[in-house]
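Chemist: predicted model and sequence below, questions to follow.
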Amino acid sequence: MSKEVIYTVRVEFGDCDPAGIVWFPNFFRWIDAASRHFFAECGVPRWEETAQTLGVIGTPLVDTQARFVATASYGDTLEVRTSVREWRSKSFVQAYRVMRGDTLILECQEVRIFGGKHADGRLRAMPVPDEIARLCGRETDVA
């Protein structure tokens, strides 16, 4: 079972639309921050370091799905609960539950890759580094 890491967000006035609810792109900004926070809390070094040691420059997003369940507004404190739902050979599925207390606000699932660079500078998907996956709670290697 993957670890779950919580990233806390306080909704500010500027995060809201004229109706006073969080403007939906802000959820994706917070989810992206929660993704990196997940790796940092699991002990994965900054991407600048993994670029040097493993060739991993980050975890680019290749697919996302979200389901909005309730609204959030100025002054709310939200928890973005992040885990890895599935490890694949060159990608992983990261899951997010945005909560306000016991109230589910949003569920999101993303497919991300571990990105590296070809010799000509183009992005490429790399095999999931075992050392990173283990830090994040994967117990066995992916075949």
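Modeler: In hand now; what should we look at?
Chemist: every contact and neighbour count from this point should use C-alpha atoms.
Modeler: Noted.
Chemist: distance of the residue most central in space within the chain relative to G116?
Modeler: With distances taken as CA atoms, centre = their mean, S35 lies nearest the centre of the chain, 2.3 Å away. Distance, S35 to G116, using CA to CA, to the nearest Å: 18 Å.
Chemist: residue contacts, the residue nearest to the centre of the chain?
Modeler: Applying CA atoms under 8 Å, 6 or more residues apart in numbering to S35 gives the contacts 82, 94.
Chemist: next secondary structure after the host helix or strand of it?
Modeler: In the assignment (DSSP states H and E), S35 maps to helix 25-41. Using DSSP H and E, the helix or strand that follows helix 25-41 in sequence is helix 47-53.
Chemist: how far is that following helix from where the chain is centred?
Modeler: Distance of helix 47-53 from its chain centroid, counting by CA atoms, centre = their mean, to the nearest Å, is 18 Å.
Chemist: structure two is appended below for comparative analysis:
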Amino acid sequence: MTSAWSHRLRVRFHECDPQGIVFNANYVAYVDVALTELWREAFGSYEAAVAEHGVDLVVGSVTIDFRSSARPDDLIDVGLTLAAIGTTSITSAIEIRRGDDLVVEGTIRHVCVDAETLAKAPVPEPLRAALQAAYGPKA
């Protein structure tokens, strides 16, 4: 997979375990950082995008397959591609690379909820269109 959008990070020493490799849970944090930057680029900020439409997003699922390891001071690219937008959910394909080396791949699914009640809500059409433009598969 070639990601439609990516954000570069440098692995910091404190993100690693005693074996000197990135602790597994930190990969989810890296994805969250990349998604925050994607929303900033697409909408100005996450808050601006969701507040305007009265919705919020919650994580429904994350899957990660570990292919190799990142270490302190490595530059990694957290790649995201819009895999699917359902009625109430947004699924992103994840690909984390160190150069040409695939470190992690997987998916993260966010569920759109009403900002006040937290009940499932449809993905607003303006968000759907902007996300497709920001990191949807390119033709």
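Modeler: Structure's in. What do you need? None of the values given here were measured: they were computed from a predicted structure.
Chemist: quick revisit: residue in the second structure matching the residue nearest to the centre of the first structure?
Modeler: Matched to the second structure by TM-score structural alignment, S35 of the first structure sits across from L35.
Chemist: again, but for V84 of the first structure
Modeler: Alignment note (TM-score structural alignment): V84 of the first structure maps to L82 of the second structure.
Chemist: how close does its match sit to G20 of the second structure?
Modeler: From L82 of the second structure across to G20 of the second structure, the span is 32 Å (CA to CA).
Chemist: list the contacts for G99 of the second structure?
Modeler: 75-77.
Chemist: of these, which belong to strands?
Modeler: Filtering the contacts of G99 of the second structure for membership in strands, criterion DSSP state E, returns 75-77.
Chemist: contacts only, for E107 of the first structure.
Modeler: Taking CA under 8 Å, 6+ apart as the test, what E107 of the first structure contacts is 66-69, 95-98.
Chemist: what's the closest of these to D15 of the first structure?
Modeler: For the contacts of E107 of the first structure, the residue nearest D15 of the first structure by CA to CA is V98; the value is 15.3 Å.
Chemist: identify the residue of the second structure aligned to that closest one.
Modeler: Aligned by TM-score structural alignment, V98 of the first structure pairs with I96 of the second structure.
Chemist: confirm for me that that match is in contact with T81.
Modeler: No - taking contacts as CA atoms under 8 Å, I96 of the second structure lies outside contact range of T81: 11.6 Å.
Chemist: more neighbours, those two?
Modeler: Looking at I96 of the second structure and T81 with other CA atoms under 10 Å, you find the greater number of neighbours at I96, namely 27 against 24.
Chemist: what residues are up against that one?
Modeler: Contact partners of I96 of the second structure, counting by CA under 8 Å, 6+ apart, are 76-79, 102-105.
Chemist: ok, for it, nearest residue in space, not its chain neighbours?
Modeler: Among residues not flanking I96 of the second structure along the chain, V78 sits closest, at 4.5 Å (CA to CA, 6 or more residues apart in numbering).
Chemist: the more surrounded of L82 and G20 of the second structure?
Modeler: For L82 of the second structure versus G20, neighbours defined as other CA under 10 Å are more numerous around L82 (22 against 14).
Chemist: so who does the more buried one touch?
Modeler: Neighbouring residues of L82 of the second structure by CA under 8 Å, 6+ apart: 4, 90-93, 131-132, 135-137.
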